[in-house]
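Enquirer: got a sequence here, can you build the structure:
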Amino acid sequence: MQGQTGGTEVPRLIEKLKARDAVIGIFGLGYVGQPLALRYALLGYKVLGFDIDAEKVDQLNAGHSHIEHIDDADIAAANAAGMECSTDFSRASEADALILCVPTPLNKYREPDLSYVISTIDSVVPYLRAGQVVSLESTTYPGTTEEELLPRVTSGGLAIGEEIFLVYSPEREDPGNANFTTNTIPKVVGGHTPACLEVGRVLYGQAIDRIVPVTSTKAAEMTKLLENIHRAVNIGLVNEMKIVADRMGIDIFEVIDAAATKPFGFTAYYPGPGLGGHCIPIDPFYLTWKAREYGLHTRFIELSGEINRAMPEYVVSKVVKSLNERRKSLMGSKVLVLGIAYKKNVDDMRESPSVEVMELLRNAGAEVAYSDPHVPIFPKMREHKFDLSSVALTPEAVAGFDVVVLTTDHAKFDYDMIRANAQVIIDSRGVYRIPAKNIVKA
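Expert: Below is the predicted model of the structure:
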């Protein structure tokens, strides 16, 4: 129910947040929303978790995590502290803070897909009330909060910055990184008005060790894009350098390791089979799309994107070349892909380049299998489908494949055993630094 209260809600909401009497609503219980929900629950807040996936909600309410690096014990402890998950978005009226952590993928034309954000905010608009703060954490282009959320949040007559508050605070989760937790990663916060920023700082300041305020939601949105474009561009550079070095007979990993000894002016980035995860392969295109509205063509960003997107095909070309040298064809060959998560030591499959490698191999007629200790069964994905389970790695199993393609360098792999038994290994991660007859760098 929406309505006018007159006057400002700032002191009342801030007091509730500081006293931990506020109810925190988290929308989207994936790799971003789930850790944030746990953090607030274990601090003593009443947490309502919302997701459209009823199976996920039931698992969480039963104390089971669907994310590998989050223990069931952590879910159970949060539940015991009062966390409750639901598919009923009408309960948004119970929350004092509504934090949106939903996906922002690209569509088939590589344009921003805000459908999850828009459907979520549209679902909660009928239940907004005075004294709430709405915060978007999903990565998006500068202007999204103002252009898409603001008119919806204020559509019932609530005064922004006085009765209801709007914030953008980009997520910075790094799944599987043991060096950082949700509370130790600094949090950038931008508000639509100074009062919105004040509320946002208090909201996150209770749960995060360091808050980094910026002057607007646009600045916060651009900050997230810059962080990930910085990485995408540098990875694109080193991927291109890898191809040049390979043609010249130079080991790019040796070169990077040597360059990294310089104590200033150089940051080491390492090549791979392509970009994975929800951020780096996607975020640059949010900015390139928005820049067109201003008559700008972001050539540097788009070029790095082209290079990075070409890496799975480069890896497959190495497979083809290696088989040809052994008088074999890719069609009909048995190929084992090692590691299908997007990065090492996690179960996160979002935008994994390994899957594209698998599809290219399958489309060329190869008999494809995979092994990944973190992904026992190939999951349901929006754009990819394989009816496969992880292959147990034994000397006999490894020797039975014509090619082993190393795409994700999990620590659990026995690399010595694999090297000793594989007919040929296409190494896209630089795991094998010592040259061998059956090792091909890719």
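Enquirer: C-alpha only now, for contacts and for neighbours.
Expert: Will do.
Enquirer: what's the distance between residue 146 and residue 168?
Expert: Using CA to CA, to the nearest Å, residue 146 is found at 10 Å from residue 168.
Enquirer: one more, please, to line up against the first structure:
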Amino acid sequence: MPADLAVIGLGHHGLPLAQAATTAAIDTLGYDPDARAVHELTAGRPPVDGSLSAAEIRRMLGSGFRATGDPAELGRVRTAVLCAQTPLGADEHTLDLTALRETARTLAAKLRPRTTVILESPVYPGTTEGLLRSILEEGSGLRAGRDFHLAYSPSRHDPGSRTHDYAHIPKVIGGLTPACTEAAAVFYGRITDRVVRARSPREAEAVKVLETNYRHVNIALVNEMSWYCHDLGIDLWDVVRCAETKPFGFQAFRPGPGVGGHGVPIDPNHLPYSTRSLGYPLRMVELAQEVNGRMPRYVTQRCAQLLNEHGKSVRGARVLLLGVTYKPDLADLEGAPAHEIGSRLMELGAHLSFHDPYVMQWRVHGHPVPRADSLYEAVAGADLTVLLQQHRTYDLQGLAVKAQLLLDTRGASPAGAAERL
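Expert: Prediction:
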């Protein structure tokens, strides 16, 4: 059965797009080579990261959404959006474009004239015009900009947000030709309120680089401020509260135990092919990665210091971690700093346990960490409780009363109720 849209890659980028398109009454097909993921979605079960609920999946299916692992269906769509995952590779510098290459080859074999192809995955500037274009043209025998439309649009999704839904987030689009841009604009105009046209795919790709790195650099700045203020006996949280009253030239960021999630920092110097290297790194990005990468170690040091100040050693201490996901009110563990913090505490000899309303099982280095069933009893029994993620269900005032020691890495507890980062 033909469809208006094929969303290729049903992960954290693809599913929100598929949901928005289905809500807008666009006949949407979801393709993923992972047979298990397709089976789970078809059965109405939500993704493990909790980005969509079972009710939302059922509504999508009831509105006509179909998930498939059959590439033959990709040859009968008007628009194909590639949402393959591009995580950091093993070297933690370069993006792993393996999934993008594979899905592009799959699409190329079925691509037909007049199809609009859009890439949404985070990539390096030049990937759409270079890598993706060459794979599609070689695999299809068609020519981008003449036989089919090709464009890039950076994914902009705020998982779990109650204020930023898909339809009200402007979409940036950069096409290979003006006609490509307009074809993509027509598609996105059906599901979003505003479309912003970039000069080319490169500018659109660079938008993602800037947006992602902006977040990391500013988080790194406020993380460094947390060290500085702690050493001087200054309440950083009060500093941020006051600073954010400035109506110009300042946007408030807050420190935390580390940076997680899917928006990895992108340094265009680290390219998969040396001929495109700038010859120099983005120093601010490198420094931000260095600073943010130190936060789990810093949190562990603060845990040891806090225990020591109260006559206890880390070795043998009962440490309870609250919230092990990367973002509040989601089950997504991608890049969450809790794993490294838990690992470091275990290496120091702490007896670790955890609680998270969205995570039933959690492992560190392959070893299962006991989950606290009774939250308040666990808090009262722990030598140290560490808030790593501020889920809405946590009553920080009540937990602070119960806890022997509470280290709040999110500044969520009432002033004076806990030790803050």
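Enquirer: quick TM-score on the pair, please.
Expert: Taking TM-score structural alignment, normalised by the length of the second structure as the basis, the two superposed chains have a TM-score of 0.93; 414 aligned residues with a CA RMSD of 2.0 Å.
Enquirer: list the residues that contact both of residue 146 and residue 168 of the first structure?
Expert: Jointly contacting residue 146 of the first structure and residue 168 under the rule CA atoms under 8 Å, 6 or more residues apart in numbering are residue 217.
Enquirer: let me see the ranges of the strands in the stretch 201-350 of the second structure.
Expert: Assigned by DSSP state E, counting those that start in this stretch, the stretch 201-350 of the second structure shows strands spanning 318-322.
Enquirer: I'd say residue 145 of the second structure and residue 177 touch.
Expert: Yes. Using CA atoms under 8 Å, residue 145 of the second structure is in contact with residue 177, at 6.0 Å.
Enquirer: ok, back up a step: neighbour count for residue 146 and residue 168 of the first structure, which is higher?
Expert: When residue 146 of the first structure and residue 168 are compared on other CA atoms under 10 Å, the one with more neighbours turns out to be residue 168, at 31 against 17.
Enquirer: gap between the residue positioned nearest the centre of the first structure and residue 183 of the first structure?
Expert: With distances taken as CA atoms, centre = their mean, the residue of the first structure nearest its centroid is residue 278 (3.2 Å). For residue 278 of the first structure, the distance to residue 183 of the first structure (CA to CA) stands at 21 Å.
Enquirer: for residue 306 of the first structure, same thing?
Expert: Distance of residue 306 of the first structure to residue 183 of the first structure, given as CA to CA: 35 Å.
Enquirer: out of the two, which sits in the busier spot?
Expert: Between residue 306 of the first structure and residue 183, residue 183 has the larger neighbour count (other CA under 10 Å), namely 18 against 11.
Enquirer: that one -> the second structure?
Expert: Taking TM-score structural alignment, the alignment pairs residue 183 of the first structure with residue 167 from the second structure.
Enquirer: surely its match touches residue 195?
Expert: No. Assessed by CA under 8 Å, residue 167 of the second structure is found out of contact with residue 195, at 10.7 Å.
Enquirer: identify the residues contacting residue 212 of the first structure.
Expert: So residue 212 of the first structure contacts 186-189 (CA under 8 Å, 6+ apart).
Enquirer: list the contacts of stretch 26-34 of the first structure.
Expert: Taking CA under 8 Å, 6+ apart as the rule, stretch 26-34 of the first structure contacts 36-37, 47-52, 67, 98-103, 120, 171, 173, 175.
Enquirer: out of those residues, list just those in strands.
Expert: Of the positions in the contacts of stretch 26-34 of the first structure, 47-50, 98-100 sit in strands, assigned by DSSP state E.
Enquirer: I'd like to know how many residues surround residue 92 of the second structure.
Expert: 11.
Enquirer: now name the helix or strand holding it.
Expert: For residue 92 of the second structure, there is no host helix or strand (DSSP states H and E).
Enquirer: quick one: map residue 32 of the second structure onto the first structure.
Expert: The alignment partner of residue 32 of the second structure in the first structure, by TM-score structural alignment, is residue 51.
Enquirer: hmm, its match is touching residue 57, no?
Expert: Yes. With contacts counted by CA under 8 Å, residue 51 of the first structure reaches residue 57, the gap being 6.6 Å.
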